[in-house]
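In: Provided below are the primary sequence and the corresponding predicted coordinates.
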Amino acid sequence: MLTKYEPVILFSIRKLAICAGLFLMCLHSFAQEFTFSGKKQRQSIQFRCIKNLIIIPVYVNDKGPYDFVLDTGVGPMIITEPSIIDTLNFNLMRKIRLSGLGLETVDAYVSQNVEARIGRAKIKHIPTAILKEDLFNLSGHLGVKIYGLIGYSFFNSFIVDIRYSENRIIFSDLDSHVKYRGSKVPITIENLKPYVDVEVEIPDSGKISTRFLMDTGASHALSMEMLNGAAFPLPEKRIKANLGMSLSGQIKGYVGRVKTFHLGKYAFSDVVAGFPDFESISKKIDLSFRNGNLGAEILRKFDVQFNYQEKFMYLKPNNFAKVPFQHDMVGMVVYLDQDQYKRVIIGEIDEGSPAEKAGLCPNDQIIGVNFKSIDAYSLNDLTEMFKSKADRVVIFEVFRDNQVLFKVVRLEKRI
């Protein structure tokens, strides 16, 4: 049974999709662009990279800063913590229906009176959807307090240079002189989101052309969602996995590897990919624009310059480019229970995984790892440890039913 603290997404973070086009049309006349004050044309800010996601400080209505995910996969800004906006009266706000992979349709509220500021760049009347509660559980998943997601309005206002190698973003006015670095790749903007044409090699079909959503707000490498109106062919070597959690249950699927993946002139081999159940996702999200989702596990291998207005990006490989793709070798998700003294809790456990074999259980509280207090680790540290090396032994100290137990897990490369 899903509690309010269980992670909404296990394999990656997915967003609610604004399913009412009316919402965007209603706000179009109010929407503006981010602009710098004075003669400022360019700014550089640092970001934190947690589980491949970009966390930036955002001021909302001149208050903050609040940590937001910078996310090419969202159109309107989404606020997941409504307390940051004063004098909210939901009864006076327009209510819309939202849906997305892993979530049943839920209510959200539209505001036409939200200002946002990133660095010295400000926007008035930014299209905003406000949730009454954090249905994503982003804070629990990332281990830091997250207040929302911001995407299209920022990327559409500037030339945005994401330097994953430096944890830095440089954003420049559209008419300023920018030196592009690397290789130019065309992109398409549909429904406020960027798409790129790529080639993938799949069983029995060889290399095929596909279109993927570029999603800095998804921590995975690839999600293979649809091919020729049906499911992607599954790789021969695969494991069953819980790819996500909805308000009414799990999203099932498989994790395997894509033999080759071509992005522009760059090629990657043995890419870890999720293959969600097609029947489930085709009812939840609009797949008419895409075959899949290209996440930050691939994007972070480049320093990326986005130019939405002219519909291209530049990719320059960085020091992450040659790091091999690894899947979680423990087979479980852990999350931070924000309301219970920041306890680290085990969520879903994959069937037949090393975690299940070791006797770990959902809802176990992790109080130590390798004889160190859990306080010595961030969730990001644990994620990297779980993908680190096959046959590595990890000793968990857990609290269950008023008992302290030790469980020994041997990491296993399952795909």
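Out: Perfect, I can see it now.

In: for the rest of this, base every contact and every neighbour count on C-alpha atoms.
Out: Fine.

In: what's the neighbour count on the closest residue to Ile18 other than its chain neighbours?
Out: Spatial nearest neighbour of Ile18, excluding adjacent residues (CA to CA, 6 or more residues apart in numbering): Leu98 at 5.3 Å. Leu98 has 19 neighbours, counted by other CA atoms under 10 Å.

In: ok, Gly253 - contacts?
Out: The contact partners of Gly253, by CA atoms under 8 Å, 6 or more residues apart in numbering, come to 240-243, 274-277.

In: same deal with Ile346?
Out: Ile346 neighbours (CA under 8 Å, 6+ apart): 332-335, 361-366.

In: what segments of this protein are helices?
Out: In the chain, the helices defined using DSSP state H lie at 21-28, 138-142, 152-157, 278-282, 296-299, 354-357, 379-386.

In: out of these, which gets nearest to Val69?
Out: Nearest to Val69, of all these, is helix 138-142, at 9.2 Å by CA to CA.

In: what's the distance between the closest one and the middle of its chain?
Out: 11 Å (CA atoms, centre = their mean, to the nearest Å).

In: tell me what it is packed against?
Out: strand 332-337, helix 379-386 (3 or more CA pairs under 8 Å, 6 or more residues apart in numbering; DSSP states H and E).

In: now with 7 Å?
Out: Helices and strands touching helix 138-142, by 3 or more CA pairs under 7 Å, 6 or more residues apart in numbering; DSSP states H and E, are strand 332-337.

In: the structure to be compared is supplied as follows:
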Amino acid sequence: MQSAKITLLLIFALFQSLYSQSIYKLPEGKTSDKIRFELINNVILIPVEVNGLELTFLLDTGVSKPIVFNFLKAADSLQILNAEKIKVRGLGNGNDLEALRSSHNTFKIGEAVNSDQAFYAVFDPELNFAPKIGIPIDGIIGYDFFKDFIIEINYNRKFIKIKRPSEYKLRMCRRCQVLDLNLENNRPYVLSYVDIGANKNIPVNLLLDSGNSDALWLFEDKVNNIQLKQKSFIDYLGTGLNGSVYGRRSKIKKITLGVFDIEQPTVAFPDTLSVNFMRSYEGRNGSLGGEILKRFNSVFDYSNSRLMLKPNSYYKDKFSYNKSGILVENSGVRMVMELNAKQNSAVSFRDEKSININSIIKPNYKYNLKPVYTIYEVLPNSPAEKAGLLRGDEIVYINNRSTQDMTLEKLTGYFYKDSGEELKFVVIRNGIERKFAITLKSPLE
């Protein structure tokens, strides 16, 4: 399921040569460590401590230097050392961004510490991905962490295991497949084959991009016969450093990774302008994103340029589309008064998975902050548009269930159910409750 899109393809290759190779190290006598993560919308979120401040980072194999979004909770507390102002360019159709380049910082991930980590801090509030994914994201980290360890990602059990390369021995299994990695500009590429619909396997060089929640992106290329031949529709693909990215969505017959044939995956063909900025490596034909990567428990071994894949419980999940035609975001919070079963004194607590929640308990009631979910886009000719739903509508009930206790992922999961299913909405528009019903329909039908 692809319940929200967050596309974080960043281009910082121009600045990499300015920094020496910093290293993450485990404590003396420790050879491995296990780090728990959250899997939300097909992307991995891990705890990272930056200069003593606990933050939440997206683990993104498609990025080189770490990026910190310094407009969230880090704004008042994060120490940005040895800062220098620069301009950066990323994915999207907007202008260059101002950022700070910072060096000699201390990053801690689990027990692994790097006391000489460089990163980029960006301040534009338009880059706040939290509404689209449902929880705050303070930053992104990729290559600098992967290069120093053998990293096992277990999507089933939601943990990352890091090991010192000198202590690791590759253990093959009956269902495992080892693929060669090609590291270009500190990004991992893998050779795959796609059958776009002509019963012909076309070789493609794909960036392994765990920061992209989609299954597969392909760049149209007439010379190599990488062309959209199936029925498709125009859609919002995600958000990059320089704005929104649009393109066409469809399905292809299959993608082959080693011995694994993945049938009927969804595919996106981003628009030409976005593709131009993504081609920092000329041999690249697209990206392999989280919707496919999560179907395997994997071992990344950058030191030996290899990747081991083992199918997991997600492997046979069907690929699906949003069949409602609406895109929803977490647009804020509302204070809700609830009858309190307990008669205690004032209490406060924090929900780390979403936002800070303050609960004040009075003799008979308590007041909680609950999420507000708002439609931020209605796609043309979609079931939602035909039913009369509008941008700005606040969804308060879906199928007679209140949305205030749902995560964003839970709510948008309704939009990926089978074609023909009916969804009933209660929305607030201009302060008035209104009711709507839509019948889900695939945009490819």
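Out: Here it is on my side, so go on. What you are looking at is a predicted structure, and each value in this text was computed from that prediction instead of being measured.

In: would you list the helices of the first structure in CSV and tack on distance to Lys311 of the first structure and mean neighbour count?
Out: Below are the helices of the first structure laid out as CSV (distance: least, CA to CA, whole Å; neighbours: other CA atoms under 10 Å):
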stretch, distance to Lys311 of the first structure, mean neighbour count
helix 21-28, 21, 14
helix 138-142, 30, 24
helix 152-157, 10, 22
helix 278-282, 27, 16
helix 296-299, 17, 23
helix 354-357, 45, 19
helix 379-386, 33, 16
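
In: out of those helices, nearest to Ile79 of the first structure?
Out: Nearest to Ile79 of the first structure, of all those, is helix 138-142, at 11.4 Å by CA to CA.

In: what span of the second structure lines up against that closest one?
Out: Matched against the second structure by TM-score structural alignment, helix 138-142 of the first structure falls on residues 129-133.

In: picking up where we left off before, can I get the helices of the first structure in JSON lines with distance to Val409 of the first structure?
Out: Formatted as JSON lines, the helices of the first structure follow (distance: least, CA to CA, whole Å):
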{"stretch": "helix 21-28", "distance to Val409 of the first structure": "48"}
{"stretch": "helix 138-142", "distance to Val409 of the first structure": "22"}
{"stretch": "helix 152-157", "distance to Val409 of the first structure": "42"}
{"stretch": "helix 278-282", "distance to Val409 of the first structure": "32"}
{"stretch": "helix 296-299", "distance to Val409 of the first structure": "25"}
{"stretch": "helix 354-357", "distance to Val409 of the first structure": "6"}
{"stretch": "helix 379-386", "distance to Val409 of the first structure": "10"}
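
In: Thr128 of the first structure is nearest to which of those?
Out: Among these, the nearest to Thr128 of the first structure by CA to CA is helix 21-28 (8.8 Å).

In: tell me which stretches of the stretch 201-350 of the second structure form strands.
Out: 202-208, 216-218, 233-240, 243-251, 254-257, 260-263, 266-270, 286-288, 296-301, 306-311, 326-339 (DSSP state E, counting those that start in this stretch).

In: turn the ones you listed into JSON lines, columns for distance to Phe159 of the second structure.
Out: JSON lines is the format used below for these (distance: least, CA to CA, whole Å):
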{"stretch": "strand 202-208", "distance to Phe159 of the second structure": "19"}
{"stretch": "strand 216-218", "distance to Phe159 of the second structure": "24"}
{"stretch": "strand 233-240", "distance to Phe159 of the second structure": "26"}
{"stretch": "strand 243-251", "distance to Phe159 of the second structure": "30"}
{"stretch": "strand 254-257", "distance to Phe159 of the second structure": "23"}
{"stretch": "strand 260-263", "distance to Phe159 of the second structure": "23"}
{"stretch": "strand 266-270", "distance to Phe159 of the second structure": "26"}
{"stretch": "strand 286-288", "distance to Phe159 of the second structure": "21"}
{"stretch": "strand 296-301", "distance to Phe159 of the second structure": "10"}
{"stretch": "strand 306-311", "distance to Phe159 of the second structure": "15"}
{"stretch": "strand 326-339", "distance to Phe159 of the second structure": "27"}
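
In: what is the neighbour count of Gly229 of the first structure?
Out: By other CA under 10 Å, the residues close to Gly229 of the first structure number 12.

In: circling back: quick one: which of the strands of the stretch 201-350 of the second structure is nearest Ala74 of the second structure?
Out: Among the strands of the stretch 201-350 of the second structure, strand 326-339 comes nearest to Ala74 of the second structure, with 18.9 Å by CA to CA.

In: what's in contact with the closest one?
Out: 131-132, 134, 364-379, 384, 408 (CA atoms under 7 Å, 6 or more residues apart in numbering).

In: which of these count as buried?
Out: Burial by neighbour count, judged by 16 or more other CA atoms under 10 Å, picks out 131-132, 134, 365-379, 384, 408 from the contacts of strand 326-339 of the second structure.

In: gap between stretch 153-163 of the second structure and the chain center?
Out: Its chain's C-alpha centre and that of stretch 153-163 of the second structure lie 17 Å apart, by CA atoms, centre = their mean.

In: quick revisit: aligned to the residue nearest to Ile18 of the first structure, what sits in the second structure?
Out: Checking TM-score structural alignment: Leu98 of the first structure goes with Arg89.

In: in PyMOL, select just the buried ones from the contacts of Ile346 of the first structure.
Out: Command for PyMOL that selects the buried part of the contacts of Ile346 of the first structure, burial taken from 16+ other CA under 10 Å:
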select buried, resi 332+333+334+335+361+362+363+364+365+366
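
In: and of the contacts of Ile346 of the first structure, the nearest to Ile130 of the first structure?
Out: Comparing the contacts of Ile346 of the first structure against Ile130 of the first structure with CA to CA places Tyr335 closest, at 23.5 Å.

In: residue in the second structure matching the closest one?
Out: Tyr335 of the first structure maps onto Glu329 in the second structure, with residues paired by TM-score structural alignment.

In: mind checking how far its match is from Leu53 of the second structure?
Out: As judged by CA to CA, to the nearest Å, Glu329 of the second structure and Leu53 of the second structure stand 27 Å apart.
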